[in-house]
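J.: any chance you could fold what I've pasted below:
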Amino acid sequence: MRDTSKRSRACPSEGKYNSRDEGAKAGKQVKWVLEAKGRLLDGQDMGDDWVVVRDLWWRLEESTGFSMGTKSHPTKGQPKPVEGGAAVMEQEWWGWWTFLNLEWRVRGGALVQEGDGKWEVLQGTPGLNRFFNILMCLRWWYGMMESPSASWRKAVANVKWALQRMVRAEQMVAEATKAPAPPQDAAQPPTEPSATDACVPAPAPAPADAPEAPMPGPVNDVVTAMHANEVVVVCPASTDNDNTIPV
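T.: Got it, this is the predicted structure:
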């Protein structure tokens, strides 16, 4: 059974997670996100939606090269160390999450899951002190309950919806900035003429008063027909033999 006794828990802050090491190398940048992902996993089954949220968050950080960032989300309304347990964390988390979201998502004090718009406030600068904070607060809220509440599940679903659209927006930007593909004519060499290219196309239909041409007959697997002193060569379906005949 999970320990749900009253305890002091706080969402991570800039002071706790120092992400301002200007000399950080690429290896360290990847290390922080691996450690962060481990914190979100924490060896517990938190449901299918949580797995999706965690993976979407990873893709969002990956799109920025796992940058550690130098900024944090606005701290107004951010949950602070509490002794009131899950009820207080629930109230503070929802208040902070609503504050961080865009105006177009807030209707009647609630967050809607429809429409689309810009995500600059939520997206902003990636790193330890950005979206990871939001997920860690959800993680700690979960740890305060015997089993996940309906409100917690709703919160995870709401975050998932936002992350899905943020990841999609990043993909659209990436696609738009890709170098255009070379023209097809320049990319492909000219094709060799096929066996049927040597065939003489059939002429236009003869005038109505022209004498009817005789029924054609086979000549060495090539059919010839006479139309007003013109020779029409119709190539057979097979190209195994030499279909060229002198005219």
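J.: CA only for contacts and neighbour counts going forward, please
T.: Noted.
J.: setting aside sequence neighbours, what's the nearest residue to Gly117?
T.: Trp104 (7.3 Å; CA to CA, 6 or more residues apart in numbering).
J.: do the same with Lys118
T.: The shortest distance from Lys118 to any residue other than its chain neighbours is 7.9 Å, reached at Leu102 (CA to CA, 6+ apart).
J.: residues near the residue nearest to Gly117, how many?
T.: 13 (other CA atoms under 10 Å).
J.: doesn't it belong to a strand?
T.: No. Per DSSP: H, G, I helix; E, B strand; the rest coil, Trp104 lies outside any strand segment and is helix.
J.: correct me, but the residue nearest to Lys118 touches Gly115?
T.: No. Look at Leu102 against Gly115 with CA atoms under 8 Å: they stay out of range, at 11.6 Å.
J.: so what sits against both of those two?
T.: Common contact partners of Leu102 and Gly115 (CA atoms under 8 Å, 6 or more residues apart in numbering): none.
J.: neighbour count winner among the two?
T.: Between Leu102 and Gly115, counted using other CA under 10 Å, the more crowded position is Leu102 (15 against 7).
J.: which residues are in contact with that one?
T.: Lys118, Trp119, Val121, Leu122.
J.: which other residues reach stretch 156-170?
T.: 49-50, 52-53, 56-57, 59-60, 63, 111, 113, 116, 119, 123, 138.
J.: if we use 6 Å, what do you get?
T.: Val53, Leu60 (CA atoms under 6 Å, 6 or more residues apart in numbering).
J.: again, but for stretch 106-123
T.: Arg105.
J.: before we go on, could you also do this sequence so I can check it against the first one:
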Amino acid sequence: MDEIWQRLVGLWWEKEKARGFAGPTRGYTEGRPIQVSEWVRYAPKAPVKPAIEDVEAFGQKWWEWWVLMNPNWRERSSFAPRTHPRLEQTMGGEEWGAVDYSGPNGILNVLICLRWWRDAIGSNDDEEYWMEAVEDVIWALETIK
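T.: Sure, this is the predicted structure:
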């Protein structure tokens, strides 16, 4: 787990560094987990890590948010045994939209949310589900020009 997480954070860091850590004042909000909304809204007073009572529901919400922010050319497919779509890792266009946001309100929120999810995991099944998410974000960051 540590190795893949370090790889993801390293990719994110290099992209942010290349852009001078600048980004939009508002990130992609459609469908994001409520914990992210509360964390952004109450940033100075928010706990560093929110309580996640239902890890599976949080993971599903994260995937729904990730699917929504990805470009439409990324084909959706079933992700057994879960009930929501996952994204195919094939190129179909150049525009990355919301996935390519830098700064504190960009892809950083995705990484923070992934870390909260990982810290709340208790079983190997949930960890495998989380690893799929991390691998997809890595793929996206490596693919974005």
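J.: just give the TM-score of the two.
T.: Once superposed, the chains reach a TM-score of 0.74 (TM-score structural alignment, normalised by the length of structure 2), with 120 aligned residues with a CA RMSD of 1.8 Å.
J.: picking that back up, distance check, the aligned residue in structure 2 for the residue nearest to Gly117 of structure 1 against Gly92 of structure 2.
T.: Matched to structure 2 by TM-score structural alignment, Trp104 of structure 1 sits across from Trp73. Applying CA to CA, to the nearest Å, the value for Trp73 of structure 2 to Gly92 of structure 2 is 5 Å.
J.: what does Gly103 of structure 2 give?
T.: Distance, Gly103 of structure 2 to Gly92 of structure 2, by CA to CA: 26 Å.
J.: name the residue in the two with the higher neighbour count.
T.: Legend: neighbour count by other CA under 10 Å for Gly103 of structure 2 and Gly92, higher for Gly103 (20 against 11).
J.: show me what the more buried one lines up with in structure 1.
T.: So, by TM-score structural alignment, Gly103 of structure 2 is matched to Gly127.
J.: so which helix or strand takes in the residue lying closest to that match once chain neighbours are set aside?
T.: Closest residue to Gly127 of structure 1 in three dimensions, ignoring its sequence neighbours and counting by CA to CA, 6+ apart: Met68, at 4.1 Å. Met68 of structure 1 is part of no helix or strand, with elements assigned from DSSP states H and E.
J.: do the same with Arg86 of structure 2
T.: Arg86 of structure 2 belongs to strand 85-87 when assigned by DSSP H and E.
J.: the following helix or strand past that strand against structure 1, how far on average?
T.: Per DSSP H and E, the first helix or strand lying C-terminal to strand 85-87 of structure 2 is helix 107-120. Overlaying structure 1 shows helix 107-120 of structure 2 at a mean distance of 0.4 Å from the equivalent residues (mean CA distance after the TM-score superposition for structure 1).
J.: now the element after helix 107-120 of structure 2, going C-ward?
T.: Scanning onward from helix 107-120 of structure 2 (DSSP H and E), the first element met is helix 124-143.
J.: and that following helix, what's buried?
T.: Within helix 124-143 of structure 2, the residues that qualify as buried are Asp126, Glu127, Tyr129, Trp130, Met131, Ala133, Val134, Asp136, Val137, Ile138, Ala140, Leu141, counting by 16 or more other CA atoms under 10 Å.
J.: the last one corresponds to which position in structure 1?
T.: With TM-score structural alignment as the criterion, Leu141 of structure 2 lines up with Leu163 in structure 1.
J.: gap between the spatially most central residue of structure 2 and Met69 of structure 2?
T.: For structure 2, the residue nearest the mean C-alpha position is Val110 (3.2 Å; CA atoms, centre = their mean). Distance, Val110 of structure 2 to Met69 of structure 2, by CA to CA: 10 Å.
J.: same check, this time on Glu88 of structure 2
T.: 14 Å.
J.: which one's more surrounded, these two?
T.: Met69 (19 against 13).
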